[in-house]
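A.B. asks: only geometry, no sequence info:
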C-alpha cells in the first residue's frame, strides 16, 4: 500500500474521530451544567442519585462504560444493536464527560465570593438573573483552563471507540498496521492527534484571551 493511499484512508477515519469529538462536546458541556444543578439540589434524593452517577462515571474506565452501553440493550432486551454503535459511543462519551464537567463547573461556581450574590440581591436581581448575568460569565472564565484539559483528553479518548469496532482513525491505523506489518500508520495517527490537540489548545487559548475583561 502506498503512503498516499494510507494517508487517504486515515484521513477518512479522522473525519469520524472529529464527529465523535464534536458531538460529545455538544452534548456533554450543557449536560454537565444540568448534572451540577442536580449535584447541589436541595432535594436530597436527587443530590444523592447524581453524586452516585458522578462517582460511577469518574471511578470506572470509559472503555468499560462504552462496552456496557453497547452490549447492555442486547443482553437485557435482545435488542438488535446493528445500527446502534454510534449512539452507544455518544451516550458513553457524553455521560462520562458530563460528570467531569459538572465537577469543574462546581469548583468554578463555588470560587465566586458570596458578596457578589448579596450585591446582586440588593440590586433586585432574581436568582436566575444573578446566575446568568453575574455567576455564569465568571464561572466560564474560571473553569476554562480545566475545561481545556478535559477537551484535550477527549481528543485522545476518541481512540477508545475501537473497542466497539467503530471505524475511526485509530481503528484504521490498527487495520493497516496489521495488514502491512508496519508501524507507520501509528506514527501518522500520532501526528494527526498532535495537530488536532494543538488546534484545540490554540482555539481555547484564544477564547480565554477574549474573556480577559473579566479580570
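C.D. replies: Perfect, I can see it now. All of these numbers come straight from a predicted model, not from anything done at the bench.
A.B. asks: C-alpha only now, for contacts and for neighbours.
C.D. replies: OK.
A.B. asks: List the residues that contact residue 7.
C.D. replies: residue 188 (CA atoms under 8 Å, 6 or more residues apart in numbering).
A.B. asks: Helix, strand or coil: sort out it for me.
C.D. replies: Following DSSP: H, G, I helix; E, B strand; the rest coil, we place residue 7 in the helix state.
A.B. asks: now the helices for this structure?
C.D. replies: 3-39, 44-59, 62-77, 85-110, 114-122, 127-130, 136-157, 169-180, 184-210 (DSSP state H).
A.B. asks: and the angle for the second one with helix 85-110?
C.D. replies: Put plainly, it is helix 44-59. 110 degrees (axes from the mean of the first three to the mean of the last three CA atoms, to 10 degrees).
A.B. asks: do the longest one as well
C.D. replies: Regarding helix 3-39 and helix 85-110, their directions subtend 50 degrees when assessed with the same axes, to 10 degrees.
A.B. asks: Below is structure B, check it against A:
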C-alpha cells in the first residue's frame, strides 16, 4: 500500500483528472450523441446526411488522431486557448458521441412506429415527437449497450496520457521516476479501473430495475 500512501497527491490528481475526463466526456457525448442520433432518423434529408457523415467520419478515425487534432490542430484555429485536460474532454466527448448516436438510433428502432404516427397525428412537430414520445422509451431500451459505451469511454481516458494529461494512464511513468516498481503501479491502476467499472455496472443494474418497473 506504500506505493499509494507515500504518493497520495500524485494518485489524487491522477484519479481526479480521470474522473474529469470521464464525466466531462460523457456529458458531451450524451448531449451531442442524442442530437446526432435524432438527426439520423430525421425526415429531413440534410439532417440525415449530416448525421451520417459525422458518425462515419469520426467513428472510423482512431481516437489517437482525434487527440492529435485537438493537441496540435486546435491551437492553430485561433480559438480560445484551453489546457490539455479540457481538450481531452472535448476529444473524448466528440469521439464517443458517435457510439452514443448509433446505440440510441437502435433504441429508436424499438419504439413502435404507431406511437410516433399518433403523436404526429395530433399535431406534434418532429422535435416534440422525439423528446416527448420516442427518446424516453429509446433510452430505457438501450441501458446495457449505452453503459458499455461509457465503460469504453472510461478506459479510453488513458489515451490522454500520451498528451501530457496527468491521469491514471500516465501515472506509471511518473511513479517510475519516483523509484517505484512499475508492475505494482500498473496493478493498482488496473484495480482502480476495475472498481470504477463495477460501479458503472451497478448503476446499469439500478437503472434497468427502476425503468423496468416504470414501464
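C.D. replies: Looks like it came in fine. From a predicted model like this one, the values you see are computed outputs, not experimental measurements.
A.B. asks: Redo the helices of the first structure as a markdown table? Include distance to residue 163 of the first structure.
C.D. replies: As requested, the helices of the first structure are exported to a markdown table (distance: least, CA to CA, whole Å):
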| stretch | distance to residue 163 of the first structure |
| --- | --- |
| helix 3-39 | 14 |
| helix 44-59 | 18 |
| helix 62-77 | 7 |
| helix 85-110 | 10 |
| helix 114-122 | 46 |
| helix 127-130 | 43 |
| helix 136-157 | 11 |
| helix 169-180 | 9 |
| helix 184-210 | 17 |
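A.B. asks: looking at those helices, which is buried most?
C.D. replies: Each of those was scored by mean neighbour count; the highest is helix 85-110, a mean of 21, by mean count of other CA atoms under 10 Å.
A.B. asks: Now do that one: which elements does it pack against?
C.D. replies: helix 3-39, helix 44-59, helix 62-77, helix 136-157 (3 or more CA pairs under 8 Å, 6 or more residues apart in numbering; DSSP states H and E).
A.B. asks: Quick one: distance of that helix to the chain centre.
C.D. replies: Relative to its chain's centre, helix 85-110 of the first structure lies at 6 Å (CA atoms, centre = their mean, to the nearest Å).
A.B. asks: how big's the offset between it and the second structure?
C.D. replies: Following the fit onto the second structure, the mean deviation recorded for helix 85-110 of the first structure is 1.0 Å by mean CA distance after the TM-score superposition for the first structure.
A.B. asks: Stretch 203-210 of the first structure too?
C.D. replies: Averaged out, stretch 203-210 of the first structure is 1.0 Å away (mean CA distance after the TM-score superposition for the first structure).
A.B. asks: mind checking how far the most centrally placed residue in the first structure is from residue 28 of the first structure?
C.D. replies: In the first structure, the centroid-proximal residue (CA atoms, centre = their mean) is residue 97; its distance is 4.2 Å. From residue 97 of the first structure across to residue 28 of the first structure, the span is 6 Å (CA to CA, to the nearest Å).
A.B. asks: do residue 194 of the first structure as well
C.D. replies: 23 Å.
A.B. asks: one step back: which position in the second structure pairs with the residue nearest to the centre of the first structure?
C.D. replies: For residue 97 of the first structure, the aligned position in the second structure is residue 96, judged by TM-score structural alignment.
A.B. asks: need the contact list for the closest residue to its match other than its chain neighbours.
C.D. replies: Sequence neighbours aside, residue 29 is the residue nearest to residue 96 of the second structure in space, at 5.5 Å (criterion: CA to CA, 6 or more residues apart in numbering). If you count contacts by CA under 8 Å, 6+ apart, residue 29 of the second structure has them with 92-98, 100.
A.B. asks: JSON lines for these, including distance to residue 199 of the second structure?
C.D. replies: Output for those, formatted as JSON lines (distance: CA to CA, whole Å):
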{"residue": "92", "distance to residue 199 of the second structure": "20"}
{"residue": "93", "distance to residue 199 of the second structure": "21"}
{"residue": "94", "distance to residue 199 of the second structure": "24"}
{"residue": "95", "distance to residue 199 of the second structure": "23"}
{"residue": "96", "distance to residue 199 of the second structure": "20"}
{"residue": "97", "distance to residue 199 of the second structure": "22"}
{"residue": "98", "distance to residue 199 of the second structure": "24"}
{"residue": "100", "distance to residue 199 of the second structure": "20"}
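A.B. asks: shared neighbours, residue 97 and residue 28 of the first structure?
C.D. replies: Counting by CA under 8 Å, 6+ apart, residue 97 of the first structure and residue 28 have no shared contacts at all.
A.B. asks: show me the contacts for the nearest residue to residue 10 of the second structure once chain neighbours are set aside.
C.D. replies: Among residues not flanking residue 10 of the second structure along the chain, residue 171 sits closest, at 7.8 Å (CA to CA, 6+ apart). Shown in contact with residue 171 of the second structure (CA under 8 Å, 6+ apart): 10-11, 14, 185.
A.B. asks: relative to its centroid, which residue of the first structure is most remote?
C.D. replies: Computed with CA atoms, centre = their mean, the most peripheral residue in the first structure is residue 122, at 37.7 Å.
A.B. asks: Pull the number of nearby residues for residue 110 of the second structure.
C.D. replies: 14 (other CA atoms under 10 Å).
A.B. asks: scratch that, residue 168 of the first structure is what I was asking about
C.D. replies: Based on other CA under 10 Å, the number of other residues close to residue 168 of the first structure is 25.
A.B. asks: Hmm, residue 146 and residue 204 of the first structure touching each other?
C.D. replies: No - contact criterion CA atoms under 8 Å: residue 204 of the first structure and residue 146 do not qualify, at 10.8 Å.
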